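K.L.:
sequence first, then the predicted structure:
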Amino acid sequence: MMKNTDELLQRIETELEKLPLEQIEPQGLYAPVRYILEDGGKRIRPLLCLLSADLCGGKVSEALPAAIAVEVFHNFTLLHDDIMDRAPMRRGRPTVHLKWSENSAILSGDAMLIFAYQILSSGNYAELLPELLAVFNRAAMEVCQGQQYDMEFERTDREVSEAEYLEMIRLKTSVLLAAALEMGAIVGGASPAERRALYDFGVNLGLAFQIQDDLLDTYGDAETFGKAIGGDIAVGKKTFLHIAAMAAASAEQRAAIWAPGDMDEKLLRVRGIYDALGVRSAAEAAIERYFTRALASLRRAHEDADRLAVLEKYAYSLLKRTK
């Protein structure tokens, strides 16, 4: 029987709290790991892993090591991303490289990556470990590829196409969601077809989720979004909205999009151009398109609609978010 998401989230938090990060030395290495893991986050990836295992008939307890490994890996990527982006804040708190140092953040991130493999290998599923590692390794490498594309897009003066952008966010965001679902399915004893369906569900859900994030950064509410609106516009980030606008804009509009200005003025100016070009509607249509594909893939994973209901409901909640 499918578990309640609140119950599963509590299991995830309890498991994270059990990690012996306060008992091992040197604390200069492990305190930053504890800091980034304890500051919350939505726990989307481990929750999807557990829901997938449960959907496929497995025990949540057996899937917990895989779920926690994915969450530790995800936070490792955030720690290193924050260094590359020179980000000052993460989830409302100073980032690790500012609270400690860049060197500490790099080394603690390296330790987190190793820690993720140790956790994954500790599960009570020895015969499944080669398959789990294959999925995990593939996703880990693809996340790095996505991050490299993201950095290259930021450095280039040329316009990035929608297809290039979608491939970048598939690698950087979607594949880890998909891998979490596939790993849960493996622990749950799913067939290859069920595993593929859940993986495809994760890929399309991730695409919809990231485009939604782009949309919220421009049209969201600062209080509920948790950070200032317009950050992507301020730094000229090539988001889905920016790419759609540049494809449809006149030369004058393109110049106005790129023109400097303070954050509030530039947000109003660029958002006005987006409105004139119908960019918000284009983003909302893309979100709906990928979400529809995600649900179609999910429904191929299991014939029992009642057992799919919890995952469907959770997927809807991710796309109805305001932060």
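P.N.:
Great, that's in hand.
K.L.:
going forward, measure contacts and count neighbours with C-alpha atoms only.
P.N.:
Fine.
K.L.:
tell me the buried residues in the helix or strand where residue 223 lies?
P.N.:
Using DSSP states H and E, residue 223 sits in helix 222-225. Neighbour-count burial for helix 222-225, counted by 16 or more other Cα atoms under 10 Å, picks out 222, 225.
K.L.:
got a list of what the residue most central in space within the chain touches?
P.N.:
For the chain, residue 173 is the residue whose C-alpha lies nearest the centre (Cα atoms, centre = their mean; 4.5 Å). Counting by Cα atoms under 8 Å, 6 or more residues apart in numbering, residue 173 makes contact with 143, 146, 206, 207, 210.
K.L.:
now with 10 Å?
P.N.:
74, 139, 142-143, 146-147, 167, 202-203, 205-207, 209-210 (Cα atoms under 10 Å, 6 or more residues apart in numbering).
K.L.:
which of these count as buried?
P.N.:
74, 139, 142-143, 146-147, 202-203, 205-207, 209-210.
K.L.:
what is the nearest of those residues to residue 297?
P.N.:
The nearest member of the buried ones among the contacts of residue 173 to residue 297, counting by Cα to Cα, is residue 202 at 8.8 Å.
K.L.:
might you report the residue contacts of the closest one?
P.N.:
45, 48, 170, 173-182, 196, 208, 291, 294-295, 297-298, 315.
K.L.:
taking those one by one, which sit in helices?
P.N.:
45, 48, 175-182, 196, 208, 291, 294-295, 297-298, 315 (DSSP state H).
K.L.:
in CSV: the buried ones among the contacts of residue 173, plus distance to residue 116.
P.N.:
What follows is the buried ones among the contacts of residue 173, written out as CSV (distance: Cα to Cα, whole Å):
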residue, distance to residue 116
74, 9
139, 13
142, 16
143, 15
146, 20
147, 19
202, 20
203, 22
205, 24
206, 21
207, 25
209, 24
210, 24
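K.L.:
just the closest of the residues you listed to residue 9, please.
P.N.:
For the buried ones among the contacts of residue 173, the nearest to residue 9 is residue 74 (16.1 Å; Cα to Cα).
K.L.:
contacts for the helix or strand that contains residue 306, please.
P.N.:
Using DSSP H and E, residue 306 maps to helix 305-319. Outside helix 305-319, the residues within contact range by Cα under 10 Å, 6+ apart are 1-5, 42, 44, 47-48, 51-52, 54-57, 201-202, 205-206, 208-213, 287-288, 291, 294-295, 298-299, 301-302, 320.
K.L.:
take a look at this one as well, against the first:
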Amino acid sequence: MSVFEKLIDKAAREVLKDCQPRTLFAPAEYILSMGGKRLRPLLTLMAADLFGKNAEEVIDPALAVEIFHNFSLVHDDLMDNADLRRGYPTVHKKWNENSAILSGDALVIEAYKYIAKVPAGVLPDILELFTTTAMEICKGQQYDMDFEQRLDVTEEEYVEMIRLKTAVLIACALKIGAIIAGAPAEDADLLYEFGINMGLAFQLKDDLLDVYGNPKTFGKKIGGDILCNKKTFLLIRALKNANDRQREELDRWLTATEYDPDEKIKFVKNIYDELNLKFAVENLIEKYYLASLDYLSSINIADDHKGDLITLAENLMYREK
């Protein structure tokens, strides 16, 4: 664990600690204590460091991003009726649905308390960025739910949905660090675009792992997106490229109300294999990954100072969880 990761982990475990009533705050502490990648706050610290700012001076907004992210996970899991998050029972399974809703709300409020701690001179810009990002994430989540009821979702619509639902918070985390560090506006914007493209690649990888990952390392059950009829790139491309037999099979599984979950996952995955969709998604991941590196290389900072961000992006692209 790096110095930055230790700093984030220690600070995150103090959020809402021992607050009362425990029935409200214990679920919020629980989701924060799971750890996970801590990717977004790490990016805030790395972005600030890139422009010469001490990590301790940006830990509060970094925590705000992490707290907000965890709020979104609590509500996302509830909407998806997911059983596991990071290998642990989801909040609504460990407690109940009402606890998940209310503790999620508490996390949003706490996130804004931490954002409000940034220096007064940059607070308006950061607050506008953070609030815009929060609303974009809600839009992305709504599109994701809307798409579950449609069979005509396009690849372009899907990319826009994951840009909103996932990529914008990664980009926001980076830009917050850059703004606090006093980075030139052009460089802060380039770092934001680096985050958008890395976020798109990150979500595509997540979708791929949901079908082809190892459940022991992935931290949740494989095939969850298939069972929810989520319009991932895999399913959208499958519906587009399927022959008559494959389309008939897909339609049958997508409209079935009673089925064996393992059987549905097996049959849909088999169609993905027949259409060589794993390779297609891997190519798209590579496209966005390379685009992210192009934006990073354009930032007016010596290349040898960008090594940690390049390594992180590479690790995300080739991760197994």
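P.N.:
Thanks, I have the structure now. What you are looking at is a predicted structure, and each value in this text was computed from that prediction instead of being measured.
K.L.:
map the residue nearest to the centre of structure 1 onto structure 2.
P.N.:
Under the alignment by TM-score structural alignment, residue 173 of structure 1 pairs with residue 166 in structure 2.
K.L.:
can you tell me which of the buried ones among the contacts of residue 173 of structure 1 are in strands?
P.N.:
Using DSSP state E, no member of these falls in strands.
K.L.:
now, these that are in helices?
P.N.:
Checked against DSSP H, those include these in helices: 74, 139, 142-143, 146-147, 202-203, 205-207, 209-210.
K.L.:
now do the SS call for the counterpart of residue 320 of structure 2 in structure 1.
P.N.:
In structure 1, the residue paired with residue 320 of structure 2 is residue 322, using TM-score structural alignment. What DSSP: H, G, I helix; E, B strand; the rest coil gives for residue 322 of structure 1 is coil.
K.L.:
isn't residue 322 of structure 1 right up against residue 227?
P.N.:
No. Taking contacts as Cα atoms under 10 Å, residue 322 of structure 1 lies outside contact range of residue 227: 11.5 Å.
K.L.:
and for those two, which residues touch both?
P.N.:
220, 221.
K.L.:
count the residues that sit near the residue mapped onto residue 24 of structure 2 from structure 1.
P.N.:
Matched to structure 1 by TM-score structural alignment, residue 24 of structure 2 sits across from residue 29. Applying other Cα atoms under 10 Å, we find 20 residues neighbouring residue 29 of structure 1.
K.L.:
again with residue 129 of structure 1
P.N.:
19.
K.L.:
now the buried members of the ones in helices among the contacts of residue 202 of structure 1.
P.N.:
If we count by 16+ other Cα under 10 Å, these have these buried: 45, 48, 175-182, 196, 208, 291, 294-295, 297-298, 315.
K.L.:
what secondary structure does the residue lying farthest from the centre of structure 1 sit in?
P.N.:
Of all residues in structure 1, residue 252 has its C-alpha farthest from the mean position, at 35.1 Å, by Cα atoms, centre = their mean. Under three-state DSSP, the three-state class of residue 252 of structure 1 is helix.
K.L.:
next one: it from residue 57 of structure 1, what distance?
P.N.:
58 Å (Cα to Cα, to the nearest Å).
K.L.:
coming back round to it: the closest residue in space to the match of residue 24 of structure 2 that isn't next to it in sequence: what's it in contact with?
P.N.:
Counting by Cα to Cα, 6 or more residues apart in numbering, residue 108 is the residue found nearest to residue 29 of structure 1 once chain neighbours are left out, at 5.3 Å. Listed by Cα under 10 Å, 6+ apart, the contact partners of residue 108 of structure 1 are 28-34, 76, 79-80, 96-97, 102, 114.
K.L.:
mind redoing it with 8 Å?
P.N.:
Per Cα under 8 Å, 6+ apart, neighbours of residue 108 of structure 1: 29, 30, 32, 33.
K.L.:
how about residue 175 of structure 2?
P.N.:
44, 47, 188, 189, 191, 192.
K.L.:
mind running it again at 10 Å?
P.N.:
Counted by Cα under 10 Å, 6+ apart, residue 175 of structure 2 has contacts 43-44, 47-48, 126, 129-130, 169, 181, 183, 185, 187-195.
K.L.:
list only buried entries from the residues you listed.
P.N.:
Looking at these with 16+ other Cα under 10 Å, the buried ones turn out to be 43-44, 47-48, 126, 129-130, 169, 181, 183, 187-195.
K.L.:
thinking again about what came up before, in structure 2, what stretch matches the helix holding residue 223 of structure 1?
P.N.:
Under TM-score structural alignment, the match for helix 222-225 of structure 1 is residues 215-218.
K.L.:
for that stretch, give me every contacting residue.
P.N.:
Against stretch 215-218 of structure 2 from outside (Cα under 10 Å, 6+ apart): 85-87, 206, 209-210, 212, 221-223, 319-321.
K.L.:
which one of these is nearest to residue 252 of structure 2?
P.N.:
When the contacts of stretch 215-218 of structure 2 are compared against residue 252 of structure 2 (criterion: Cα to Cα), the nearest one is residue 223, at 17.0 Å.
K.L.:
what helix or strand does the closest residue to the closest one other than its chain neighbours sit in?
P.N.:
The shortest distance from residue 223 of structure 2 to any non-neighbouring residue, by Cα to Cα, 6+ apart, is to residue 211 (5.1 Å). Secondary structure from DSSP H and E places residue 211 of structure 2 in helix 185-212.
K.L.:
give me the mean deviation of that helix from structure 1.
P.N.:
In the superposition against structure 1, helix 185-212 of structure 2 averages 0.8 Å from its aligned positions (mean Cα distance after the TM-score superposition for structure 1).
K.L.:
could you give the angle of that helix to helix 307-317?
P.N.:
Orientation check (axes from the mean of the first three to the mean of the last three Cα atoms, to 10 degrees): helix 185-212 of structure 2 against helix 307-317 gives 30 degrees.
K.L.:
if we can go back for a sec, and the helix holding residue 223 of structure 1 against structure 2, how far off on average?
P.N.:
Looks like 2.0 Å for helix 222-225 of structure 1 (mean Cα distance after the TM-score superposition for structure 1).
K.L.:
so the residue in structure 1 that residue 12 of structure 2 lines up against is in which element?
P.N.:
In structure 1, residue 12 of structure 2 lines up with residue 16, judged by TM-score structural alignment. Here residue 16 of structure 1, judged by DSSP H and E, is contained in helix 5-18.
K.L.:
please consider this matter closed, and thank you.
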